[in-house]
Structures are given as C-alpha cells and as structure tokens.
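Chemist: A predicted structure for the sequence below; I have some questions about it.
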Amino acid sequence: MASETAQPVYTSSASESGYSVIRRNGKVTEFDSSKIAVAITKAFLAVEGDSAQDSRRIHDTVAKLTKQVTDNLLRRIDDGGTVHIEDIQDQVELALMREGEYKVARSYVVYREKQSEKRAEEEKKHPQPANESPLHVTAADGTRHPLDIDRLHNLITEACEGLAEVNRDAILRDTQRNLFDGVKEADVEKALVMSARTFIEKDPAYSTLAARLLMDGIRREALTFVYKTPKQASQQEMGALYNDYFKTYISTAIEKELIDSELGLFDLDRLGNALKPELDFEFTYLGLQTLYDRYFIHFDGTRFELPQAFYMRVAMGLAINELNREERAIEFYNLLSSFDFMSSTPTLFNSGTLRPQLSSCYLTTVPDDLSGIYNAMRDNALLSKYAGGLGNDWTRVRGLGAHIKGTNGKSQGVVPFLKVANDTAVAVNQGGKRKGAVCAYLETWHIDVEEFLDLRKNTGDDRRRTHDMNTANWIPDLFMKRVAEEGQWTLFSPEEVDDLHDLTGLDFERAYKAYEEKAARGEIRNFKQLPATDLWRKMLGMLFETGHPWITFKDPCNLRSPQQHVGVVHSSNLCTEITLNTSDKEIAVCNLGSVNMVKHIDENGKLDKEKLQKTVRTAMRMLDNVIEYNYYSVPQARHSNLQHRPVGLGLMGFQDALYKLRIPYSSDEAVQFADESMEAISYYAIDASSDLAAERGKYQTYEGSLWSKGILPIDSIKILKEARGEYLQQDESKTMDWDMLRDKIKRQGMRNSNTMAIAPTATISNICGVSQSIEPTYQNLFVKSNLSGEFTVINPYMVEDLKARNLWDDVMINDLKYFDGSLQSIDRIPAELKSLYTTAFEMDARWLIEAASRRQKWLDQAQSLNLYMAEPSGKKMDNLYKLAWVRGLKTTYYLRSMGATGAEKTSTAPTTATEAPAPSKPTAVATASTPAPVASASSSIDDLVLGEGMEAPKACSILEPDCEACQ
C-alpha cells in the first residue's frame, strides 16, 4: 500500500559530502541523494506497480526528479550547511507536482500527513518540557553549552521591532527546526539569517529582518576580536557599548597596521559619541552582507569593523587634512551613514588605510612605440592593483601592415597588444576584492577597426581575441553623418594621419576630407575605403553578438568639454561616464560618489531642493578632499589630478524616486523629472565647487576654460550644435537662475575642472538598498548573484501597492515567479500598476535615451547608460543608437538583451513609442511622448533574427557575479 511504501527521504552519504540533514529527533546525518531516489521510486511503485513496461519511465523520471530536488536544496545553503528533513520532503512534493505526477504526489502527501499524526500522538504521550532544550551549542574553542533559547527569542523579538509585516514565531520555529545537538555557535547565527531569507519573497520586510539577524553574528565576531575574549551584545546593548568599541577598534586596527596611525590622533570620544548605533538596523540583507563580505576591515579573515565604525573610518580619512577635522568627519559620517550620499567603492575600501587609493577611474592614451606601449601596460597593472577601473585609448598605435622604419618591416597592428593588455587585466585582480578591468577605445577611422570589432568573438584565432577586456568605439560625428547620408568611409593607419587623433568637430572634418583626397591621389599607402553603412552594420552586429564594442561619441565629449583649451578627450573610462583629457604626460583620474535621489523626495512627493543642496555641498567637499589625500601609483595621474582637480558627482535611486512620485519610467513626466533633478544637482555642484574655489583657490588650469568664459554645461550645447548642425536635437530649456551662478563663477572661479558624472553605482546602491544609478527596474522579483552569493530581490513599492489592493498573496508570488517578475500578463493587476512597474525589458529603450538626453545637457562629463532590448533586431538597434547620437549623448554603455524564452514571457509588454522610420536627416525635435527613431529605412542594418532554440547573447548578464559594473 502507498502508506507503507511511499516513505519520506533522509540522508547520509558521500556524493554530496559536506552537506548534512537534520532529522526530526535533532540528530544529524550526511546528505545522500540516493535516498531521495529510493523514496521517490517507492512512491511510484506504490501507485503504479512494478511492471516491466513502466520500469524504464519510472527510472528516468526518478533520476530527473532527484536531480531537481538535490539542486534546489543545495543551491540554497552554504557549503557544509544543513537542511531539515521536512524541507527535503517539501521539495519532493513540489517536484512531483511540477512534473505532473499528481497521483504519486497525492499518495506522498497522504503518507506524510499520516506520519505527522502518528508523531503528534507520540508527543502527547511523551511531551517535551517547554523550557527545556536538549540541544547544545559548540563554541569556537570547542566547549559545549546548552542552547540559550531565551536569548534566541529575545534576539528575534528585538530584530522584529518596527516590522509589523514579519512573523516572529515563524522565524523562531524555522530556526529551531534547523538546529541540532552540538551545532556550532556560528551556525546558530546562520540558521537565524537563513530562516529570514526564505521569507523575503513573501515580504521585503524580511530582508531587513535578515540583515538585523546577521548583525548579531557580525557583532559577536567584531567584539570578540577587539576585546580578545568571547563577547556578544544585543542591538540595544550596543547603544552603550559602541563608543568604547569604536576606540578599541581604532587602536586594534592601528596595531595590526590596517589603518593610518593618524586616525588615532582624532578626538575619538567625540567621534564615538557621534555614532548612531540604531542605523545598524537600517540595512537590507543584500546591503549588509555585501559590506561584510567585501568592505569591512579584517585580519586573518576575521571582520572586526562594525557598520558605523566603517562609515566613520571612511569619513575620518576624507577629513584627515581638514583644520576642524572632527567636525568635518562627523559631517561626512552623517551623510554616508544616512545613505543620502555614498562614496564610490575604492573610497570605501581604502579611506583611512595605509594606502588610500580612493579614485574610481583612470584614463590613459597609448603611444605608438614599443617602449611606450609596454610602459602603458605597466601603468595599467599598477593602477588596477589598487582598485582602479581603466580606459585606454589605443588609436595612436599604427595599424596592420604599416611600415616600421626601425626594422624596415610591417606592423602587426594594434590587436596583438590588446591581447597582452587583456591578460594583464586578468592577472591583476585588485587583491581578490574585484576583478581587474579595462576598456580599450579605438577611433572609427583606424585601419584595424574591423579586427577591433571582432575582439570579443568566440570564434577565430584566439591569439587575436580578448575575452575579458571591454572594448568601445570612439566615433567622430563625421562617421555618423556619412552613415545617415549613406556615404563612403575611409580607414587610415594613424602614423600617416597623425593629427586626426587630436582634432575634433569641424577641424576633424576638414583634415579627414583632405586625407581622403590624398589617398585618392595615391599619396597615402595604407588605407581602405568602404560604405559607412557597412561598417555601421558590423558595429551593431558585433554589439548584438558579443556585447562589444560599446558606442561612444568623440565630438560631444570634446566640444562640450570645459577643458578643451588644454587637451583632448581621447576616450572614456571603464564604464563610459568619465570624459577627461589624456596625453603622454597626463593620466586622467576621477573620484566618484553618488547622491541617493529617493532620500531627497519629501513627504509631499516633491524634490526636496533644500536638502539636495546641503547634500551636494558636503559631497563636493568630500570629493575634492580625495585629490590631495589620494594615493597615486603613477606620477602622471598625480600630476593630472592636482592640476585639474576633476570630480564626478552622480546619482542613484532614480527609479525609486519615480516610484515615490508615482511616475512610470516610460512617460513625459519621467523625462521631465530627469531634467528637473539633474538641473538641480548640476546647479548645486557647480555652485559648491565655486565656493570651494573661494575658500581654497581655483584649479590650476582654470583660465581659458569654458568656466572662465562664462560657458556652463547647458551653454556648451550651442558649441556642439555649430559643428553638428541639423543632426543635433537636444532640449535647452532651464528653470533655475543660471545668470546668477555665472556671475559668481566670474568672481570666484571653480575648484574643479569637472564636477559631474553618473556612474553605474551597482554595489553602493546595493549597500543603500536602492535601484542602481539611472537604471529602470530589472525585474520586480528575481534572484541576484554577486560575489557575496545569491539574494532574493523584490520590489518593495510594488508589494506595498499590491497589499493596499488586497492582491498580495502566495498566488501573486507564484505568478511573479512564472512571469519573471513581470506584472504585464497578470490580468487582475490594474493598468496603472502595470504601467508604474514596467520593467527594463518591457519598456521602449528610447525612453531611456530621452531621459538621458535631458540629463546630458546639465553634465560636464557623461553617464553610464545601459540600454535594454527584449528582442533585439538590426532595425531597432539602428534606430536606437542613431537616436542617442542625435539627442546629444556623449556615450552609451551595455546593450542588455534577454533570452528567447524570457522574451516570450514578456511579449505582452505595452509600448508607447512607434517604430515608423523617420527621415534620414532629422527635421524637428521629437517629443518625449513618442520618441522618434532617426534612422532612414535604407540605412538600417539587416534584422538579426534568432534561430529556434537560440538565446540572444547577453551583452552583460545582470546576474553575472564577476561583472565589474555589478560590483
């Protein structure tokens, strides 16, 4: 009978060594998937019998189900972790149901229920005293003591305070169920966190709860280390302990030579009293786990830096050269710990340490000689070692077949050197904190550009491939004009046209046309001519196929640069938001940080400009302080940074701000908010830099800059328009008093040559618990993987709205899982919520371009702009990237596509924009309500169609743990 044979599974074995199963009596045995197979087989045999004709099907089905169950179980627990017997049985039930084996599943459920009733009867006969625990905990020193159930209960109760949505008793029950006699003390803490993690998909509040429970283990580890004795404390007890801990932590870190001894000379009592222990309870689980894994100071693998000490350590480093440094450190700490603003990852890693390399980005230009090329690679290695992301301009290196005077031979071109640069980036991995990363830039007229486009292909000669290095096209406006007009394009080797590298705008056009005439007369030996549209097709085709090279535009970066009087922007950086001059004598450096936009939306649903101004003023001071305090691994970087003092203030949480404002991303209102918010940040950043100039002096190369001429970023659009003509359609409206600011700059000057850049902010936005940068929501419910593990991510705004309409339940959660976090195919969702919670792959990417164009008019640098296409095609890509150029964008970043199966599920997404072809030459500014493509039908590349069963290649997987942009 089924009740006799459909037995539950248990454990033990060798094939999944390291994993254990907790049985109902609290005993622990090894995990053994073969026992799962046996139990499932018995369930089938009890229902279907054991005829020979069914044996093959049963065998194959059992093998498939066993693998599913095992994978689902082990994926959710740490190596060496434990799983409860009930969880295994739950997974068996689910697997049977998913496979459509309903009779077998029903028999299995009935059997489990009968066994449960038997155990309940036994418990009535032999009850366990409520206050007695048979479990013992093993401390780190090997001693055993009874599990303190009261402390466990109090810890969960404290963590649940203010979280009405969470079920305290369920967490306690689930935690106890996953404990066993002799469990390690650290594993008790893990069990608490794991119990809360499993509920995150039901309510975002459980993410906060998981973070609070995680804090208990972090506190124990840190306090035990600094006090040199086993020590635990509740969050409430930390209120009285944090000050003393902070002073002990500073002295310990100095003793271990992990932070600068100068930090010990601060008034530590004053700083300790300024700490806000209650903010340790404000993290999401993803944010706190990320801090713990990657940012907190550690010694021999032991983290002894608590969150508020971490923020104060960063603040102290940034204030180390201030006259009133305690006051400034507290000011900086308040900004960081409140999440109103966050410094970039290198600053958080290294501020206050013995080697404070705080800069995010370095830009270099590679010369056309062997010594210079290898010196550039050495600089790459040194810069990458200390957490810098690199952008290399390779345009000057002569092309394949070019004459070499020294040997009377022929050049192998730029590609072999790029292979070496690729391998250097892999070898230098920033101490394991994140992968070394570099982006190579090449101008579109370079004779090797066609080979450059192929660098990321998985086919062909592997010696001419760079599988790890990012690549980007550095495109002059003349090329885009030739594409629009279906003209010819000529490729040159740079040693024969050496001035093109430094020319921009109309000067470039004149020189380029003159070289074409020389080539036609036979006066240039190494060149190639082809239709511009053919090269454009290949550029977009490779972008689709490999995700590279990215599309960036040389002329807007230069013609709108405040520093065009002292140099040329030859490339952008790793993430395409930095646009600074480079030369043989100057390696450009930029220091980044981002304003959290959602923290600047007031209770009335308005942008709080007063708070924003205060935040930006302090943030700009912090960024400027980096420049003197920074560690420079190469002299050219120090020289450049001290001369020009560029910084890059950006933003994050833009999508969250739209949610608070109740504005869909795909709307005129969102485009308008992008304009309004960026105008305010621009105004306040420029104003703050001018005030810093009054206090500290102008940057050295101020005279002759656009700033000194009263030309602000909004004014520089006119310069681009003069060169571009009818091919520029960019809004120039403004709402703030820019004339007053121009007058102020004339009197006071500027402290910084550049003030703004919008970076990806992937990791720091995770820390703050907000959406990345200017990104739309990826999915409303998904599992994110990064170097810290796997995390359930759920849209808290969406959950709140669905709760208000009594729509949030297990069925909705299941629907969201099936539809990959999309609301569009769920009939009971109101239309206004479908619109508000449209995800990245469901919106027309041209809305992203329109919003970015409005931001770009206020920026003196650029923005990391990812573009999303559920189902890419040549025509769509052609339209999209031409629109980006016409709207005045300086750069674009990744093109993100999704698999064919995922696209199928989101095919019902609403689209506001049309796809009708526009004239090849734009005649009017398109309105945001219908973003108009600017490609002519004749200049579109062929549609790229996926074959059956194929997936669109992901330019950069959102979930890729090693992706630099995601770290």
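Modeler: That came through, no problem. Fair warning: this is a prediction, and the values are worked out from it, not measured in the lab.

Chemist: C-alpha from now on. contacts and neighbour counts both.
Modeler: Will do.

Chemist: where do the strands sit along the stretch 601-750 of the chain?
Modeler: Assigned by DSSP state E, counting those that start in this stretch, the stretch 601-750 of the chain shows strands spanning 647-652.

Chemist: and for the stretch 801-950 of the chain?
Modeler: Ranges of strands in the stretch 801-950 of the chain, per DSSP E, counting those that start in this stretch, are 867-869, 895-897.

Chemist: relative to residue 745, which of the ones you listed is closest?
Modeler: For residue 745, the closest of the strands of the stretch 801-950 of the chain is strand 867-869, at 36.0 Å, according to CA to CA.

Chemist: circling back: to residue 537, which of the strands of the stretch 801-950 of the chain lies closest?
Modeler: Nearest to residue 537, of all these, is strand 895-897, at 15.4 Å by CA to CA.

Chemist: residues making contact with the closest one?
Modeler: For strand 895-897, the surrounding residues in contact (CA atoms under 8 Å, 6 or more residues apart in numbering) are 543-544, 547, 841, 866-872, 952-957.

Chemist: among these, name the buried ones.
Modeler: Buried members of the contacts of strand 895-897, scored by 16 or more other CA atoms under 10 Å, are 543-544, 547, 841, 866-872, 952-956.

Chemist: between the residues you listed, which is closest to residue 134?
Modeler: Out of the buried ones among the contacts of strand 895-897, the member with the shortest distance to residue 134 (by CA to CA) is residue 956, at 50.6 Å.

Chemist: my reading is that that closest one lies in a strand. Confirm?
Modeler: No - Residue 956 is assigned coil when assessed by DSSP: H, G, I helix; E, B strand; the rest coil, not a strand.

Chemist: so it versus residue 544, what's the distance?
Modeler: Going from residue 956 to residue 544 by CA to CA, to the nearest Å gives 11 Å.

Chemist: ditto for residue 385
Modeler: Using CA to CA, residue 385 is found at 31 Å from residue 544.

Chemist: likewise for residue 384?
Modeler: Between residue 384 and residue 544 the distance is 28 Å, computed by CA to CA.

Chemist: follow-up on the earlier one: can I get the strands of the stretch 801-950 of the chain in TSV with distance to residue 326?
Modeler: Formatted as TSV, the strands of the stretch 801-950 of the chain follow (distance: least, CA to CA, whole Å):
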stretch	distance to residue 326
strand 867-869	43
strand 895-897	45
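
Chemist: want to compare, so here's the second one:
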Amino acid sequence: MSTKTLKATPLTVAAPVNLINRVKPALANGLEKYGERLLKEAALAFYDGINDNEIDKALIQAAAQNIKDDIAYDRLAARLQLLAVYREVLGTDDFESAATMMRVRFADYLEGGIKGGLLSEKMRRYDWTRLAAALKPENDQLFTYTGISTLMRRYALRGENQQAIEVPQYIWMRVAMGLAWNEAEPNEVAISFYKKMSALEYIPGGSTNINAGAVKSRLSNCFLMGMEDNVDHIGKTVSDVLKLSKATGGIGLSVTKLRASGSPISTNNTFSSGPIPFLHIIDSAIRAISRAGKKMGALCFYMENWHLDFQEYMDLKQNAGDDYRRTRTADTAVYLSDEFMKRVEADGWWYLFDPKETPDLIDLYGSQFSKRYQEYADMAEAGKMRIFKKMKAREQFRQMIVSLQAASHPWITWKDTINVRALNNNTGTINGSNLCTEITLPVDEKNIAVCNIMSINLARHLSVGGGLDWDKLKDSVTLGIRQLDNLVDINEPPVAEAMNFDSHNRAIGLGVMGLAEIFERRGFAYDSPEAYNLADEVMEFVSYHAISASADLAVERGEYDNFAGSGWSKGYVPYDTLDVLEKERGERVLVDRSFKLDWESLRARVRQGMRNATLLAIAPTANIGLVAGTSTGIDPRFAQIFSRNTLGGKYLELNFNLVKELEKLGIWEEVKDDILASYGNLESIEKIPAELKAMYKDSFSVKPEGFVEVAARAQKWVDQAISRNMYLETRDTDEIMGIYIRAWQQGLKTTYYLHMKPRHNAEQSTLKVNKSNVLGKKGFGAAMTATAPVSSSAEASAPAEPTYSACPVDPQERAQCDSCQ
C-alpha cells in the first residue's frame, strides 16, 4: 500500500497517527488486498481530535462489518484487535516485536500484578524466566475476532484506570500458574496446562479464567444450595447468595422445603405467607449484586411439582401480575419424579401438598418416593390431610409446557433420573441442579455444593484428514482432570459450607464444546444416525479416560473423603446406572446400549478408589465457546449467520465451515446475500446442494428427536447432567409434551431453555431486495422498491459498531447462563 492510496480515501481531517504503519502489520499473510477498502471505510468515522484508541476501534469495526461478505475480514479484524491489545499492554506496533516483548516484560507483568494486589504472592514460586520462554505468541493467531474480543473484555486483568495489563498469552499462563502452585514440579505442570489452553484445546469456566492466580482464588462457577423452612436459614440463604454472587458464582437453589401459603406457624399461631415472597427477596438480592462487565451473579430456583404453591411458582416468570410475586432476574426450574411422569402417561391424578405435612417427600426418590406419595394421596382422599389440591397430572404437565413456551420457564428436570443414576448419592438426596442444569450434587445445612468446570474443544482435536486425534483427546482429558483436581485445593469459596463440601467431595465437571462443528467437518447432519453414533463414541472415550485419570489420582493423592459407600466404591461407572434406573422405573430406558472400550478392567480400578465425587458435566459454554471459536456445548448451530449479544459485546456468528464448502463449489458469492436474506436458513436456496442443506441446518430445522437422541447418547456416559437447549419449530403443545416425555423415556436428566421459532422476522435492512419477486407484490409497493432500493454501500454510513440488523438473533442471548461460561 502506498501513501497515494491513503490520500485517495475520503479522509478530510489530519489523522493523529500514520495510518499506513498502524494497519500494515495486520495486512500480511494474504490480507494485503483488503487494505484500501479498510482504510476507506474506517476514515468515515474519523473526526478532528480523534485519539489513537478510537482510530483502532474504527479500523476494527470497519473490518468486522465486512465479515458477512468475506470471512477473511474476520482474520483481519482479529489481527487489528490483537495489535490494539499489544499497543495498550506492550507498547509495540507489530507482531514480531510483540512476540519479543511478551517474554521480556513477563516478569514485570507478574511483579506489577503482585505489588498492585491483583496477583497472589504464590506466583513467586515459579521460575518466571522459564515460563516466559514457554510463551507461544503465535497462538494469538488462533483467535477469531469474536474470540479475542470476548477473551479480553471478560477475562483480562485491568489496572485501576481500567487499562488491560494482560495480553492473551499472559491470561493463559496466569491461569496455568494459578492452578499448579500446589504441584511438586509447578513449572513443568504449569507449562503443560498452559499449552492446552493456549492452543484452545480446553478452556476452564469463566470464574477460573477471571480469578486464577489472584489474591483470592474464587475459582468455582457453580454452587447448589437448599433453603430450610425456618426464618434463620432463610436469612442466612440471602446472605450466602450475596457472597456467592459477588464471587461470580452461578447458583441453583432448592426451595421445595418452604411451607405453603396459609400453613400454620406454631410459634405464634399465625399463618405462613408461603415461598413466593421469599423468592422475590432472593431475586432482588441477585439484581442488586449483579456486576456487568465481567460476570454477573445469577440464580435458578428449583421446586418439586407436588408443592401446594406450585401454580404460583410457575407464574414467577410471567410478565403480568403483581411484581412482588414475580422474579425478574432469577430463573425457575421444576423437579419432576418418575411417579409424576407415569401419571402423565396414564392421565392419572396428581396431588399437591404442604411440605410442612409431607416433610419426607423431598428426600425420597424412585420407588420409595412413589410408595410414600401414594400413602399421602390415600390419606388426602380419606380426609386425613389438613389441605391438599388435586388435578390431572397431564393437565399440570400441559401448564408447564405452555409456560415454557411463553416465558421459557420453568426448565424441565427429572429428580429420579438424577438421583438413581448418581454415583455420589451416598451423601444425601440431590434436590436440584445449578443455574445451567448440568451440575447435580447433594446439599444440606452444612454443605453448599460446589462444582468446578472446564470444557474440551473437540474441534481442536480433529486431525488433518478430519478424523479425531484420539491420543491428543486422551491427553487433554487426563490433563484436564488433573487441572480441575488442583483447582479444588486452591479454591477459596466465600462461605464455610461451600469450603466444607469442596474439600470432602472434590466434585468437578469436565465437559465438551464443538460437537456440532465436528459433525460438520465429518460431513454429518446433526440429526443423523452417523452424528448420534459419533456423539456416543466421543463421550464414551471422554468418560472412560476421565474416570481413569481420577482413579490414577486417587492412587497418587488419595481418594475423596466420602468415597466409601458411593456407587464408585461398588465398581459402578455411569453406564451401569442405566440398569439401576430401569429397575427403579419399571420400564426400559430407550437409549442405545452399545460400547467400545474395556470397561470391566476400569471398574476394578474404580472400586479401589476415586479422587473425585463427580467428573463430567456438559455446560452451555456460550462465552468460552466464543473464545474457542467453535459451536457451543453439544448444541447445533443456531443459524449459519446470526448476531449474538453477550456482556462482552455484539458479534456476528458466521459458519466458516459452510463458507469454505460453498467456496469450494464456487457459489459463495452467488448465494451469500440469499443466506443473509433467509436468516441463515439454507432450505429455500436452490443453488445450494441438498447434502449441504442437510448438514448445515439451522437449529429450528433440526428434528426434535435429534436434540433428544444426541443428549441421550451423551448422558449415557456422563455422571452429572447436560445443559440441553431445545429449539423447536412446532408450536403444537401436545407435540411438545410428547418431545419432553420422550426425553424422560430416553434417560435425560435435565433440559435447559426451550426456544420457539419466531412467527415473524424483522425486515432486512442491509440488503437490496426485489420484493415484487420475493413477496409477489405489484403496484406502488413494487414501484417504490424498484426506484429506491436499500443500499449497503460503505459510502452510505460510517462504520459505527456493527449492528448486523439483517442477521437473525440467537434467542439464547437474552437468557445466557452467564456464570457457567
């Protein structure tokens, strides 16, 4: 690029920096041809007195707004973002000098962080020179634009002036150091952890990324609590919720024990106001403590559906009604028994009771729950219960589904499947899940359950030929389990009950992300038998080696305190609990039972000891999935092009795998506007081959049984649960009821959000559309369209922050479980 090129742009004010030198490093490696357009569009946002940071933003946004036209702009935007980070943190303007300065300034970064109160003195246990030499600046090139932006906005440490003090490789090394200082060889282990994270092969949960290496190691993402039926514990619960939220934890709170409205209070002969007002207090606490910018505290209530006030509980998320009996911030979930599901199938009666009169129901499950529940029902019919309600089970289930359609709540979860299949249920009944429905742990007054999570990026474990690199995946699983186990010893939960649980149970949750991407790259439709079998094979392998790694750690470090009496101590692995569930349920669990690995020899090792009470949980990974540049959790792609809002900003999601396929066919340029105009759905675009349409469906086009089958195959091997989003095109309530009944029959433990396909889409605003052809309109409408087409040219407007107004918006953006990411 020449100075002459720059002068040809519509720049009317003197730039405070040499723009050519500023952008030149980003325009290498085949990106040179994009320089002229980049400068031309960025210059539209310049003004007198513009500073360096704003120039960087204009350049980045100019690149980002063109990603939908050419995916090379994503690489360009990412490189421009990296250069801006290097200038801010390292004071350098190019990649080569940045690589040098990263190593040169690493010790200064650590020293400054320790003296500034951001980093722990324990970071001094390392050989900083050795770690600096191990840094891999070249791995910064692995980030997409969304990935680098999300990482820096959410996880980078900042000084008092809010200026970043970390580059991406410092973040990964800080996390690695913060999780290895208890090792006999901390330098060696930290480097091994670092290499995995730096290569985006696995990424810890958000709380770990924020707080690892810090003075206070608040590293847990997930907490589970139970609220007891007395005012002292209710007050303590509010206090604990505030403390856990401040520590960036997401909370699941069981509230079934709270007595019903109108229930007698013996101490003063008055009557209870019921659970709803107390849930509103918790909701207000969550809203008060939420902190934007990095992570927000959040909470989900869990209630069993035999509670007398369950109808009022279902109304908590409705827009209409008394605001003091609504929860505007907290989420809600229902905890269903097998007894209820059988009564739904049989169209039987369902009874609702005051927990004050039926205190033992909450801790019973399986056949014991069914027997005791029927005894209470018989007592109710005999007039021996103070109060009860009676309704058809199918009608109550229909009300849940209607509420789920309208308000995305309550989430549907299954108590008996969770408890009967739990391998750690020797320490008590599991009364609910967490904020994202993937963690299942028991709690009581002395224990707030804690789970520490991480997700493996499956897409980074594909070989050049497209197959999975099983040796690499085994290494990631084994090392990931060790990293999570270290986290337990280093972790400092903010309340004593959480510390107690963490130290005695050592619960961890290793998950996966990128499943949909490996389906695509293997050429499988998400809802195909090939995809189901691959999901089964991958999760069996992950489960096997996670269990193996924990058994090895038990030999090296000792078993967890509550191992005796657990399912593990009997030699059970998650697969074995399917038989236990069938026996308790009295009917088949409809999931494929095939397996490929030598589980018998592993059972013998498990029986000797396990280091961790739990090992596996698949989180939604909405934010770390963005960092990794892959599909989230086990979900399909929402669409082939869409916009996503996060706390870190608004980003365009474009499926690069699809673009590459269409480029191979030579039709990308022809169909890209059609893809945008059809909201990322390929079905109506004739030029795209049928096999690609099947492989690259949007989420609403995936068959409902595909969502259930993929989750069922994975759940077969997972000892905790799976955050299973559902995207449905149908609005038929009976059909949706059938889908959720099928999910229960196939052994799913939990589901997460239900997203319904919108009936209407917003009108496109960034495309030239001939509506007389598209809509069949004639007359004045057609004439106006023909004479005044909407323009998307660069000259029309300056590159303000991209709005992607023509892109569909993932509904999950309004409902993200921010604390599990």
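Modeler: Now that the structure is in, tell me what you want to look at. Quick caveat, the model's predicted, so the values are computed rather than measured.

Chemist: so after superposing, what's the score?
Modeler: The TM-score (TM-score structural alignment, normalised by the length of structure 2) is 0.91; 774 aligned residues with a CA RMSD of 2.3 Å.

Chemist: still on that earlier bit, pick the one among the buried ones among the contacts of strand 895-897 of structure 1 closest to residue 169 of structure 1.
Modeler: Closest to residue 169 of structure 1 out of those is residue 841 (39.0 Å), distances taken as CA to CA.

Chemist: counterpart of the closest one in structure 2?
Modeler: Using TM-score structural alignment, the equivalent of residue 841 of structure 1 in structure 2 is residue 700.

Chemist: likewise for residue 691 of structure 1?
Modeler: Match for residue 691 of structure 1 (TM-score structural alignment): residue 552.

Chemist: what's the longest strand in structure 2?
Modeler: Longest strand in structure 2 by number of residues (criterion: DSSP state E): strand 449-457.

Chemist: run through the residues that contact the residue in structure 1 that residue 338 of structure 2 lines up against.
Modeler: Aligned by TM-score structural alignment, residue 338 of structure 2 pairs with residue 477 of structure 1. Applying CA under 8 Å, 6+ apart to residue 477 of structure 1 gives the contacts 505, 553-555, 724.

Chemist: mind putting those in CSV, neighbour count and distance to residue 513 of structure 1 included?
Modeler: Below are those laid out as CSV (neighbours: other CA atoms under 10 Å; distance: CA to CA, whole Å):
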residue, neighbour count, distance to residue 513 of structure 1
505, 20, 13
553, 24, 19
554, 26, 17
555, 26, 16
724, 20, 16
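
Chemist: which of the residues you listed fall within strands?
Modeler: Those of the contacts of residue 477 of structure 1 lying in strands (DSSP E): residue 553.

Chemist: and the strands in the stretch 151-300 of structure 2?
Modeler: So, for the stretch 151-300 of structure 2 - with DSSP E, counting those that start in this stretch - the strands run 202-204, 222-226, 250-254, 264-265, 270-271, 298-304.

Chemist: what's the third one aligned against in structure 1?
Modeler: In other words, strand 250-254 of structure 2. Residues 389-393 of structure 1 are the counterpart of strand 250-254 of structure 2, counting by TM-score structural alignment.

Chemist: mean deviation, the matching stretch versus structure 2?
Modeler: Superposing on structure 2 and averaging over aligned pairs (mean CA distance after the TM-score superposition for structure 1), stretch 389-393 of structure 1 comes out at 0.3 Å.

Chemist: how far off centre is that stretch?
Modeler: 19 Å (CA atoms, centre = their mean, to the nearest Å).

Chemist: what's in contact with that stretch?
Modeler: Stretch 389-393 of structure 1 is contacted by residues 360-366, 380, 383-384, 436-442, 570-574 when judged by CA under 8 Å, 6+ apart.

Chemist: kindly indicate whether the aligned residue in structure 2 for residue 779 of structure 1 is helix, strand or coil.
Modeler: Under the alignment (TM-score structural alignment), residue 779 of structure 1 pairs with residue 639 in structure 2. Using three-state DSSP, the structure places residue 639 of structure 2 in coil.

Chemist: how close does residue 639 of structure 2 get to residue 460 of structure 2?
Modeler: On the measure of CA to CA, residue 639 of structure 2 and residue 460 of structure 2 end up 21 Å apart.

Chemist: kindly report the same for residue 80 of structure 2.
Modeler: For residue 80 of structure 2, the distance to residue 460 of structure 2 equals 24 Å [CA to CA].

Chemist: same list (the strands of the stretch 151-300 of structure 2) but as a markdown table, adding distance to residue 291 of structure 2.
Modeler: Formatted as a markdown table, the strands of the stretch 151-300 of structure 2 follow (distance: least, CA to CA, whole Å):
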| stretch | distance to residue 291 of structure 2 |
| --- | --- |
| strand 202-204 | 21 |
| strand 222-226 | 17 |
| strand 250-254 | 13 |
| strand 264-265 | 38 |
| strand 270-271 | 37 |
| strand 298-304 | 10 |
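
Chemist: of all these, which one is nearest residue 44 of structure 2?
Modeler: strand 202-204 (38.1 Å).

Chemist: map residue 487 of structure 1 across to structure 2 for me.
Modeler: Match for residue 487 of structure 1 (TM-score structural alignment): residue 348.

Chemist: state the distance from its match to residue 394 of structure 2.
Modeler: On the measure of CA to CA, residue 348 of structure 2 and residue 394 of structure 2 end up 7 Å apart.
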